[in-house]
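K.L.:
For reference, the sequence and a predicted model appear below.
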Amino acid sequence: MFPARIRAIAPSALVMLALSGCSSWGCTDTTAERGEAGVRVRVVDTDGQTHGVTAEVVDWSLEPHPQVPSEGDQLHFRFRFDGADEYADPAVDACAVDEERVTLGCQTISSSQAFGPADDSRTGDQWLDVEDPEQVDAVLLIPNDQSYDRRTCEADIKDGGGTHPPESPSRGDQL
């Protein structure tokens, strides 16, 4: 067997390696489950916890974009974040859907994009690119906070890992 001196030092060395991050034993990546989309949602972090922030689609319309009116009607929507402060910048996916809740296009919007008029500084607006704007039945928000982009184990085995936000929906996904 090993001499007593080595047996005494070995556990300490293993603890030092684990504490220093030189071990990949604890690095795991998981993906949060996508929350239920809606016109008004409570923003949830990767652990499913809410932090008092709600996001809402205020309204939407099909109209020509002012910079490219020749391209015809495009989807223009207004949104609002309540409860966000200057230290947190929650972000959610906004998706145009048809009457069967199939996504026609999505993009991530954040509370820092809400800089409406002085009487409602929590409101912002965006244009969403969709192939067939006439098929849009609603604009829905997915409650999962997309603002925290944690490093993966593959990218950084020492500091990566943990729960990541779900992938943003692609065209054709059912919400």
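P.N.:
Yep, that arrived. Every value quoted in this text rests on a predicted model; they were computed, and no experiment measured them.
K.L.:
all contacts plus neighbour counts: C-alpha atoms, from now on.
P.N.:
Noted.
K.L.:
which SS state does the residue nearest the centre of the chain fall under?
P.N.:
With distances taken as CA atoms, centre = their mean, the residue of the chain nearest its centroid is Q146 (1.7 Å). Following DSSP: H, G, I helix; E, B strand; the rest coil, Q146 is assigned to coil.
K.L.:
Quick check: which element contains G52?
P.N.:
Per DSSP states H and E: G52 is located in strand 50-64.
K.L.:
distance between stretch 68-87 and the chain's centre?
P.N.:
What separates the centre of stretch 68-87 from the centre of its chain is 16 Å, taken as CA atoms, centre = their mean, to the nearest Å.
K.L.:
also this one, for the comparison:
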Amino acid sequence: MLPARIPAGAPAVLVILALSGCSSHWGCTDTTAERGEAGVRVEVEDTSGRPLGVTAEVVGWRLEPHPQVPAEGDKVHFRYRFDGADETSGPGVDACAVDSERVALGCQTIYASGGWAEPDGALTGDDWLTVEHPEQVTEVLLIPNDQSHDRRTCDQDIKDGGGTHPPKAADRGDQL
């Protein structure tokens, strides 16, 4: 029996609030995938660590001035190849110029869809990395984690967000 002061509809309001998420977090959780082992050639993996059937590879690199800004000095010009990727919605991986200790000197995400289709089905392309001390670059490495599908977080959308997200994009100073 309800006390006389509580309106009869109050329990129904509490049920509606509970179902609407006002008193519940919908069980939304965010996790971050672990960063995979960087290499010159990597099997691209999803956020659970499963291979996507796509291989990404750095097929060459050199130091040279960028043709549009030659006065800025040497940059890292590298070529890449994706095998098994879709032309329109292929994965993206982080590419990093590293020193002899595998410390990142400069990184950016490259996407298979940014490449050109080759007769053998591969997607190839080239890009540039800007680093403070280009003379320290010993290699260009790729990190295997697919960066192309970062779903919404619980903070952004408590009802439909959450799940496992790619690791934070690689940045200068990261040990690879």
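P.N.:
Received, thanks. Note that this is a predicted model, so its numbers are computed, not measured.
K.L.:
hang on, the earlier thing: can you spell out which helices and strands pack onto the strand holding G52 of structure 1?
P.N.:
Contacts defined by 3 or more CA pairs under 8 Å, 6 or more residues apart in numbering; DSSP states H and E place strand 50-64 of structure 1 against strand 40-44, strand 73-82, strand 138-142.
K.L.:
Flag every buried residue along that strand.
P.N.:
Buried residues in strand 50-64 of structure 1, counted by 16 or more other CA atoms under 10 Å: 53-57, 60-61.
K.L.:
what does stretch 168-175 of structure 1 give?
P.N.:
168-169, 171, 175.
K.L.:
now do stretch 146-154 of structure 2
P.N.:
Neighbour-count burial for stretch 146-154 of structure 2 flags 146-148, 151-154 (criterion: 16+ other CA under 10 Å).
K.L.:
do the same with stretch 33-43 of structure 1
P.N.:
34-35, 37-43.
K.L.:
Then stretch 73-80 of structure 2?
P.N.:
Within stretch 73-80 of structure 2, the residues that count as buried by 16+ other CA under 10 Å are 74-80.
K.L.:
Dump these to CSV, plus distance to E87 of structure 2.
P.N.:
Listed next are these as CSV, based on distance: CA to CA, whole Å:
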residue, distance to E87 of structure 2
D74, 31
K75, 27
V76, 25
H77, 22
F78, 20
R79, 17
Y80, 14
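K.L.:
For these, name the two members farthest from one another.
P.N.:
Across the buried residues of stretch 73-80 of structure 2, the longest distance by CA to CA is 19.0 Å; it joins D74 and Y80.
K.L.:
pretty sure W116 of structure 2 contacts D126?
P.N.:
No - look at W116 of structure 2 against D126 with CA atoms under 8 Å: they stay out of range, at 9.6 Å.
K.L.:
those strands in structure 2, which residues are they?
P.N.:
30-32, 41-45, 51-65, 74-83, 92-98, 104-111, 116-117, 123-129, 139-143, 163-165 (DSSP state E).
K.L.:
tilt between the strand holding G52 of structure 1 and strand 40-44?
P.N.:
130 degrees (axes from the mean of the first three to the mean of the last three CA atoms, to 10 degrees).
K.L.:
so how much does strand 50-64 of structure 1 differ from structure 2 once superposed?
P.N.:
Here the mean offset of strand 50-64 of structure 1 against structure 2 after fitting is 0.5 Å, by mean CA distance after the TM-score superposition for structure 1.
K.L.:
Strand 123-128 and that strand, what's the angle between them?
P.N.:
50 degrees.
K.L.:
quick one: strand 50-64 of structure 1 aligns where in structure 2?
P.N.:
Per TM-score structural alignment, the counterpart of strand 50-64 of structure 1 in structure 2 is residues 51-65.
K.L.:
what's next to the matching stretch, contact-wise?
P.N.:
Outside stretch 51-65 of structure 2, the residues within contact range by CA atoms under 8 Å, 6 or more residues apart in numbering are 40-46, 71-85, 134, 140-142, 144.
K.L.:
Report the distance from that stretch to the chain centre.
P.N.:
Using CA atoms, centre = their mean, the offset of stretch 51-65 of structure 2 from its chain centre is 16 Å.
K.L.:
hmm, back to that, so who does the nearest residue to the residue nearest to the centre of structure 1 once chain neighbours are set aside touch?
P.N.:
Spatial nearest neighbour of Q146 of structure 1, chain neighbours left out: A91 (5.1 Å); criterion: CA to CA, 6 or more residues apart in numbering. A91 of structure 1 sits next to 108-111, 144-147 when contact means CA under 8 Å, 6+ apart.
K.L.:
Now render the residues you listed as a markdown table, adding distance to E100 of structure 1.
P.N.:
Shown next, in a markdown table, are the contacts of A91 of structure 1 (distance: CA to CA, whole Å):
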| residue | distance to E100 of structure 1 |
| --- | --- |
| T108 | 21 |
| I109 | 23 |
| S110 | 26 |
| S111 | 28 |
| N144 | 21 |
| D145 | 24 |
| Q146 | 25 |
| S147 | 28 |
